[in-house]
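> Return a 3D structure for these sequence lines:
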Amino acid sequence: MSRRHSTKYKIDRRVGENIWGRPKSPVNKRPNRPGQHGGARRGKLSDFGTQLMAKQKLKFYYGDITEKQFRKTYDEANRRKGNTAELLIGLLECRLDAFVYRSKFVPTIFAARQFVNHAHVKVNGVRTNIPSYRLKPGDVVEVRDRAKNMALVLEALGSAERDIPDYIDVDPKAMSATFVRIPTLSDVPYPVKMEPNLVVEFYSS
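Below you'll find the model as predicted:
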């Protein structure tokens, strides 16, 4: 088992949920936390603990985002006019790595970050290798020719494991996708319940 798979499964067990909806997640059969005392009954979380878990779950979902990057995204959402929780989700879904994952060009959000890092995609015809690059509605992301026959890409596009949300318009033959609009929380196909309102409470307290 690779270190990344091991870490990903530990995250699932730590939060007690299959946050990526993967069929091989250990919490499908064993919902215990990792470690020697993982089988001990979970105590009732305090308000702070509940808020922290909601923040960690949302941050973990987007892969290798650091706490500094996640906080920066929250601060930007908080500066904008409107519902901070909804704006936070919208900003996270505007990330290039999240978009590549949503478009099913790769099987996992972790693979999406690496895929972008290796410059396998173009945005509006320009090679881009920054996972945190922020897309705007109307932007077109395409897989570069050299990557179109990668087993990783072909497997992901052919997988029935997850659906492409309606705020993304994908052309599977061309291996390109258009960012139609910035989604709201209800638009995003999270496999588990996300509570960005608790994330806002966590950072506001």
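> Please count neighbours and contacts with C-alpha atoms only from this point.
Fine.
> what sits against Lys148?
With contact taken as C-alpha atoms under 8 Å, 6 or more residues apart in numbering, Lys148 is in contact with Leu154, Met175.
> Same question for Leu185.
By C-alpha under 8 Å, 6+ apart, the residues touching Leu185 are Glu86, Ile89, Gly90.
> I'd like these laid out as a markdown table, including distance to Asn197 and neighbour count.
Below are those laid out as a markdown table (distance: C-alpha to C-alpha, whole Å; neighbours: other C-alpha atoms under 10 Å):
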| residue | distance to Asn197 | neighbour count |
| --- | --- | --- |
| Glu86 | 8 | 16 |
| Ile89 | 10 | 24 |
| Gly90 | 13 | 19 |
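> And stretch 186-197, what's buried?
Val188, Met194, Glu195, Pro196, Asn197 (16 or more other C-alpha atoms under 10 Å).
> Look up how far Leu185 lies from Gly16.
In this structure, Gly16 and Leu185 are 21 Å apart, going by C-alpha to C-alpha, to the nearest Å.
> how about this one, so we can line them up?
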Amino acid sequence: MSKRHSAKFKIDRRMGQNLWGRGKSPVTKREYGPGQHGQRRKGKLSDFGVQLKAKQKLKGYYGNISEKQFKRTYQEALRLKGDSSENLIGLLERRLDAVVYRAKFVPTVFAARQFISHGHVKVNGRRVNVASYRVKLEDVIEVKDASKQLAIVLEAVQSGERDVPDYIEVDHSKMIAKFQRIPTLSDVPYPVQMEPNLVVEFYSR
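Modelled structure (predicted):
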């Protein structure tokens, strides 16, 4: 188990928010941060602190991806035409692990990463085992036939915790999803407020 995967609940508590909107989040029981100093009174954050927290929150939501990968995504968002903060969200939502999670093939984004790396997912008929693989418009993502009856898949499909957003078309009877369009910030069903504009400000300092 990766360090990032094992520490997922600490991310919720460090941010003080239920990032994924899950009932199991420890924030529902303890709103203070992890560790012996978690209950210390928090002072008002500086502009830098606010921007840093926005970055950590967005990074954490997508499975706490590495700083190197996240910054590379930001730099790519800058190169694209249009609003950089919207571009950043669009690029993050095109990650294969994000699409697998959004399609409700697995219960968490951490599970999506592991599911992909273990070879359970195909894109346009070819197996892809890289979680950061960038999905293109009209790409067809499917769960491998031998994996469709796995308990983790059946649990996710039947879960009422979240809905599939309308920019992904899903047929759960065949375990196939199609990436229909690149979403904007307002399209993405984040359980908490995300502020990609502050992330752009953080990196452009």
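> From the buried residues of stretch 186-197 of the first structure, pick the one nearest Lys24 of the first structure.
Nearest to Lys24 of the first structure among these, counting by C-alpha to C-alpha, is Met194 at 20.9 Å.
> The closest one - that's part of a helix, no?
No: counting by DSSP: H, G, I helix; E, B strand; the rest coil, Met194 of the first structure falls outside a helix, being coil.
> Tell me which residues touch Ala112 of the second structure, please.
Contact analysis of Ala112 of the second structure by C-alpha under 8 Å, 6+ apart lists Asp97, Ala98, Val100, Tyr101, Phe105, Val106, Ala131.
> Longest helix in the second structure, by number of residues?
Ordering each helix of the second structure by length in residues (DSSP state H) puts helix 47-61 first.
> Mean deviation, that one versus the first structure?
By mean C-alpha distance after the TM-score superposition for the first structure, the fitted helix 47-61 of the second structure averages 0.2 Å away from its aligned residues in the first structure.
> Buried by neighbour count: which residues of that helix qualify?
Residues Val50, Gln51, Leu52, Lys53, Ala54, Lys55, Gln56, Lys57, Leu58, Lys59, Gly60, Tyr61 are the ones in helix 47-61 of the second structure that count as buried (16+ other C-alpha under 10 Å).
> I'd like the next helix or strand past it.
Moving toward the C-terminus from helix 47-61 of the second structure, the next helix or strand (DSSP states H and E) is helix 67-79.
> what's the helix or strand following that next one packed up against?
Remark: after helix 67-79 of the second structure, the chain's next helix or strand is helix 84-93, criterion DSSP H and E. On a contact count with 3 or more C-alpha pairs under 8 Å, 6 or more residues apart in numbering; DSSP states H and E, helix 84-93 of the second structure meets helix 67-79, helix 196-203.
> matching residues in the first structure for helix 84-93 of the second structure?
Under TM-score structural alignment, the alignment places helix 84-93 of the second structure onto residues 84-93 of the first structure.
> Go ahead and flag the most central residue of the first structure.
Tyr62 (3.1 Å; C-alpha atoms, centre = their mean).
> Surely Val192 of the second structure touches Asn18?
Yes: in this structure Val192 of the second structure lies within contact range of Asn18 using C-alpha atoms under 8 Å: 7.4 Å.
> one step back: reformat the buried residues of stretch 186-197 of the first structure as CSV; add distance to Gly82 of the first structure.
Shown next, in CSV, are those (distance: C-alpha to C-alpha, whole Å):
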residue, distance to Gly82 of the first structure
Val188, 18
Met194, 19
Glu195, 17
Pro196, 14
Asn197, 13
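> May I ask which two of those residues are separated the most?
Within those, Val188 and Asn197 form the most distant pair, 15.1 Å apart (C-alpha to C-alpha).
> Quick check: Gly21 of the first structure vs Tyr9 of the first structure, distance?
Using C-alpha to C-alpha, Gly21 of the first structure is found at 11 Å from Tyr9 of the first structure.
> Look at the two and report which has more neighbours.
Neighbour comparison, Gly21 of the first structure and Tyr9: the larger count goes to Tyr9, with 20 against 15 (by other C-alpha atoms under 10 Å).
> what helix or strand does the more buried one sit in?
Here Tyr9 of the first structure, judged by DSSP H and E, is contained in helix 3-15.
> For that helix, what is the distance to the chain centroid?
Its chain's C-alpha centre and that of helix 3-15 of the first structure lie 15 Å apart, by C-alpha atoms, centre = their mean, to the nearest Å.
> which strands and helices sit next to it?
When contacts are defined as 3+ C-alpha pairs under 8 Å, 6+ apart, helix 3-15 of the first structure sits against helix 47-61.
> Which strands and helices lie in contact with the helix it packs on?
Short answer (3+ C-alpha pairs under 8 Å, 6+ apart): helix 47-61 of the first structure packs on helix 3-15, helix 196-204.
> Go again with 10 Å.
helix 3-15, helix 67-79, helix 84-93, helix 196-204 (3 or more C-alpha pairs under 10 Å, 6 or more residues apart in numbering; DSSP states H and E).
> can you tell me the helix or strand for Asn149 of the first structure?
Under the criterion DSSP H and E, no helix or strand holds Asn149 of the first structure.
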